[in-house]
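A.B. asks: Only the shape, not the letters, is given here:
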């Protein structure tokens, strides 16, 4: 089935973490430091927060306050009712490399990944932790051996799925009543685990670079393939649907008035040196059958 693809927002540096919240699409723009929101058609753009150390994952506490990942200084920030940003948690004693994507559960617990190494500095890849931040700001290491833990979602049944961008897989955990993660396992094996560690040698071994993700109402997991220029829907760990986007895509989110608009963050590449000085990033959209 062909999907008509439209551009919703353009003129961005490198957008990530699209979230549908309060009838608006929210997203981070890495190199402008902006968290913004728009209507489904891209109109009425609002600046929601400015994060100088590079915003990434977004989520909301049960009382409606925004949480946003501050990547470079390894913090999670909280937007107060007056619009000010305060430090919700400092993860610098636990994270390795930039912080990354995040999901916040119904109890206000945040689960966030990190790079594990200096991606833009050319360091060899290494495993990274997945961290849990409780509502009081305390930090717990829940896993230590993930290969670039990235997009994170929690299913209605209480399973946490985390994309391993440079591991060719999606891993799963059971979320216990206290928020701890148990029973780590591979949920989707999309290719062999790369054997190389030098970044320029890792990339050719990446079959599916699972970046950002979102869930639909039938349990399908949409993932953005950061090196494949496509969006994939996985069901029970297997590829069910593939949409070629004609451009590299790095994250996706379902939303719109009826929940069937699949938004995706697009850019020519993901390298900071190339993306920071220009505004070639965009958010594209298409209609799918199964809603959020």
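C.D. replies: Cool, the structure landed. A quick note: this is a predicted structure, and the numbers were derived from the prediction, not measured. Numbers count the residues shown, from 1 in each chain.
A.B. asks: From now on I want contacts and neighbour counts done on CA atoms only, so please keep to that.
C.D. replies: OK.
A.B. asks: Okay, helices next: where are they in this structure?
C.D. replies: 199-202, 272-275 (DSSP state H).
A.B. asks: what's the last one in contact with?
C.D. replies: If I follow you right, that is helix 272-275. With Cα atoms under 8 Å, 6 or more residues apart in numbering as the contact definition, helix 272-275 has outside contacts at 13, 14, 31, 120, 269.
A.B. asks: residues of stretch 34-45 that come out buried?
C.D. replies: Under the neighbour-count criterion of 16 or more other Cα atoms under 10 Å, stretch 34-45 has 34, 35, 36, 37, 38, 39, 40, 42 buried.
A.B. asks: scratch that, stretch 116-135 is what I was asking about
C.D. replies: 116-117, 119, 124-135.
A.B. asks: Put this next to the previous one:
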């Protein structure tokens, strides 16, 4: 990996007392975020001490979040392989059932300007200790139609759509960011590596793969200079990365960080989903997860 700068910036706590926060999204002046093991989606204005409002309860475990053109929220329901839609009254209903096309619990998601949702899945039983398996990305069209759009991905996780219409997905266990050009019909073309962090581990053992990875890219977000902030789930830091893999900046967090999102009034607040670790058996019984914030120079761009 290229040599990077390291930034000592002040991290502030926005929210605490949660189980495991993921998939933060800045939308209409507020940050939405899923709390895995309380089955809740909460929103906050991003100010420290302001508290949070519960906007949805998802018994199937909430994950990826996004928004349709009419403002309704889409929420991934991980364990029952469904995509839910939240109406203006806060009621949830099924938008699509992905159970026929996925091989693991659902994961993160990005929604484009046309309302097409791109959804990842684990591909194997991560928490149960199964062997690592590569998997797919699924597109859900606004009418609920489900289509597999990419295969052979090493744990597809956070995603962004850059302003030029390029979708970039973090492959956590492949140690890379992979890009696709998104066609007018929502299909993918020109698959390529956007950033590679060291060698991809050639093993089916999750623990061994984690030890070998130089970066474990989890949640990601993009900025106005075309760089991508990457939550490194294995090394207690977020990285700002340019296309090609050059690391432009590093912010150590002192704790595990699993997702990030640029937001705030000027788009220059980087929100971080932090917890001491990620295994479910460690996170479910306790309330140690925090939402952190740090100021950066370049504002948000792209989706989400």
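C.D. replies: Structure received. It should be emphasised that the depicted structure is a prediction, and the values quoted were computed from it without experimental measurement.
A.B. asks: Adding distance to residue 281 of the first structure and mean neighbour count, write the helices of the first structure out as CSV.
C.D. replies: Shown next, in CSV, are the helices of the first structure (distance: least, Cα to Cα, whole Å; neighbours: other Cα atoms under 10 Å):
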stretch, distance to residue 281 of the first structure, mean neighbour count
helix 199-202, 23, 14
helix 272-275, 8, 14
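A.B. asks: Now distance to residue 160 of the first structure too, for these, in a markdown table please.
C.D. replies: Below are those laid out as a markdown table (distance: least, Cα to Cα, whole Å):
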| stretch | distance to residue 160 of the first structure |
| --- | --- |
| helix 199-202 | 26 |
| helix 272-275 | 29 |
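A.B. asks: Between all of the contacts of helix 272-275 of the first structure, which two are separated the most?
C.D. replies: The span of these, defined through Cα to Cα, is set by 13 and 120 at 15.8 Å.
A.B. asks: one step back: buried only: go through the contacts of helix 272-275 of the first structure for me.
C.D. replies: 13, 14, 31, 269.
A.B. asks: Matching the second one against the second structure, which residue comes up?
C.D. replies: In other words, residue 14 of the first structure. When the second structure is aligned by TM-score structural alignment, residue 14 of the first structure is paired with residue 20.
A.B. asks: give the contact list for that match.
C.D. replies: Contacts of residue 20 of the second structure (Cα under 8 Å, 6+ apart): 35-37, 273-275, 278, 283-284, 287-290.
A.B. asks: Now for the residues you listed: which two are most distant?
C.D. replies: 273 and 284 (15.5 Å).
A.B. asks: So between those two, which is more surrounded?
C.D. replies: residue 273 (26 against 16; other Cα atoms under 10 Å).
A.B. asks: any idea what the more buried one aligns with in the first structure?
C.D. replies: Per TM-score structural alignment, residue 273 of the second structure is aligned with residue 265.
A.B. asks: List the contacts of residue 219 of the second structure.
C.D. replies: 22, 23, 157, 158, 159, 170, 230, 231, 258, 259, 260 are the contacts of residue 219 of the second structure under Cα under 8 Å, 6+ apart.
A.B. asks: I figured the third one was touching residue 171, is that so?
C.D. replies: So the one you mean is residue 157 of the second structure. Yes. Counting by Cα atoms under 8 Å, residue 157 of the second structure does reach residue 171; the two are 6.1 Å apart.
A.B. asks: Common neighbours of those two, please.
C.D. replies: Common neighbours of residue 157 of the second structure and residue 171, using Cα under 8 Å, 6+ apart, are 217, 218.
A.B. asks: So which of these two has more stuff around it?
C.D. replies: Set residue 157 of the second structure next to residue 171 and count neighbours by other Cα under 10 Å: residue 157 wins out with 28 against 23.
A.B. asks: ok, that one to residue 75 of the second structure distance?
C.D. replies: Look at residue 157 of the second structure and residue 75 of the second structure: by Cα to Cα, to the nearest Å, they are 15 Å apart.
A.B. asks: Just give me the match in the second structure for residue 215 of the first structure.
C.D. replies: Aligned by TM-score structural alignment, residue 215 of the first structure pairs with residue 222 of the second structure.
A.B. asks: any idea what sits nearest the counterpart of residue 139 of the first structure in the second structure, other than its immediate chain neighbours?
C.D. replies: Matched across to the second structure, residue 139 of the first structure falls on residue 146, judged by TM-score structural alignment. Nearest residue to residue 146 of the second structure in three dimensions, chain neighbours excluded: residue 140, at 4.7 Å (Cα to Cα, 6 or more residues apart in numbering).
A.B. asks: which residues does the one you found contact?
C.D. replies: Residue 140 of the second structure neighbours (Cα under 8 Å, 6+ apart): 96, 116, 117, 118, 119, 146, 147.
A.B. asks: Likewise for residue 76 of the second structure?
C.D. replies: Residue 76 of the second structure sits in contact with 61, 62, 63, 64, 65, 82, 83, 84, 106, 107, 108, 109, where contact means Cα under 8 Å, 6+ apart.
A.B. asks: With neighbour count added, can I get those in a markdown table?
C.D. replies: Formatted as a markdown table, those follow (neighbours: other Cα atoms under 10 Å):
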| residue | neighbour count |
| --- | --- |
| 61 | 23 |
| 62 | 31 |
| 63 | 27 |
| 64 | 29 |
| 65 | 28 |
| 82 | 20 |
| 83 | 26 |
| 84 | 21 |
| 106 | 30 |
| 107 | 25 |
| 108 | 26 |
| 109 | 29 |
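A.B. asks: so how far is residue 29 of the first structure from residue 276 of the first structure?
C.D. replies: Going from residue 276 of the first structure to residue 29 of the first structure by Cα to Cα gives 10 Å.
A.B. asks: Distance check, the equivalent of residue 190 of the second structure over in the first structure against residue 161 of the first structure.
C.D. replies: Using TM-score structural alignment, the equivalent of residue 190 of the second structure in the first structure is residue 183. Separation of residue 183 of the first structure from residue 161 of the first structure (Cα to Cα) stands at 12 Å.
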